[in-house]
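Asks: Sequence below, structure please.
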Amino acid sequence: MTKDDSYLHTNRSRPDPTGNQVSVCHNWQEDESPALGVVNAIAAATDTAPERLQPLYESVDPDALNMLFESVSGLDRHPSQLSVSFRHEGCDVVVQSNGKLYIWLEVGEHDE
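Replies: Presented below is the predicted three-dimensional model:
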């Protein structure tokens, strides 16, 4: 797997039983920053190449997001205490300090 196609290896679920929502679970701690993890997970959820997505800075400051999670990584805290939520590319995004991030997308919301 190259860095360019890592978004393809995120756990993408099928739509929920109603067919209305797709969800993605991604671990950003393995080899990337939280901001890059968000981009890769949204790419997987929307079935879009990462470079075709709107820049993340249109929704959240990527540097601030990365620094926020870097600042708690060395602290003596339960790893899931910090959570940041926002919307980007029509997706609800939740990033957690335990390395997990979750993406929810309403089916049809990201149609071009």
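Asks: going forward, measure contacts between C-alpha atoms and count neighbours the same way
Replies: Noted.
Asks: Determine which residue lies closest to the centroid of the protein.
Replies: Centre of the chain computed as the mean C-alpha position; nearest residue by CA atoms, centre = their mean is V38, 2.7 Å away.
Asks: Check the secondary structure at it for me.
Replies: Look at V38: counting by DSSP: H, G, I helix; E, B strand; the rest coil, its state is helix.
Asks: To compare with the earlier structure, here is another sequence to fold:
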Amino acid sequence: MRYVREQDASPSVAVIQAVSSCEDVHESELPPLHETIDTDALDALFTNWPNQSPQLDGHVRFQYCEYTVHVHSDGYLILETE
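Replies: Have a look, this model is predicted:
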């Protein structure tokens, strides 16, 4: 599944939103993301500069729930089932 992060949503919030949508469950039913990845570090990697360009060009990949999650600097998330 390809998911586009809303401009005002942090990457960590977007991951939760995307997985809850795929699983068709409320976000509160998912395990805490911070037990899988440092959410502050994830958000800091892809925080935009004042001109809205990303600080880093690239992506991060990690496992969460039953998915391999790819968070890209361009605002896209990709969820792959294992």
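Asks: TM value for the aligned chains?
Replies: Scored by TM-score structural alignment, normalised by the length of structure 2, the superposition of the two chains gives a TM-score of 0.83; 80 aligned residues with a CA RMSD of 2.2 Å.
Asks: counterpart of the residue nearest to the centre of structure 1 in structure 2?
Replies: V38 of structure 1 maps onto V15 in structure 2 when the alignment is built from TM-score structural alignment.
Asks: List the residues that contact its match.
Replies: Counting by CA atoms under 8 Å, 6 or more residues apart in numbering, V15 of structure 2 makes contact with V69, L77.
Asks: Now do the SS call for the aligned residue in structure 2 for V94 of structure 1.
Replies: In structure 2, the residue paired with V94 of structure 1 is H70, using TM-score structural alignment. Classification of H70 of structure 2 using three-state DSSP returns strand.
Asks: which non-adjacent residue is nearest H70 of structure 2?
Replies: With CA to CA, 6 or more residues apart in numbering as the criterion, H70 of structure 2 has its nearest non-adjacent residue at 4.5 Å, and that residue is R61.
Asks: need the helices for structure 2, in chain order.
Replies: Counting by DSSP state H, residue ranges of the helices within structure 2 are 11-23, 39-45.
Asks: buried ones in the last one?
Replies: In terms of neighbour count (16 or more other CA atoms under 10 Å), helix 39-45 of structure 2 has its buried residues at T39, L45.
Asks: Contacts for it, please.
Replies: Defining contact as CA under 8 Å, 6+ apart, one finds that helix 39-45 of structure 2 is touched by S10, P11, S12, L33, Q55, L56.
Asks: Wait, the fourth one touches C65, no?
Replies: No. Here L33 of structure 2 does not reach C65: they are 9.1 Å apart, not a contact under CA atoms under 8 Å.
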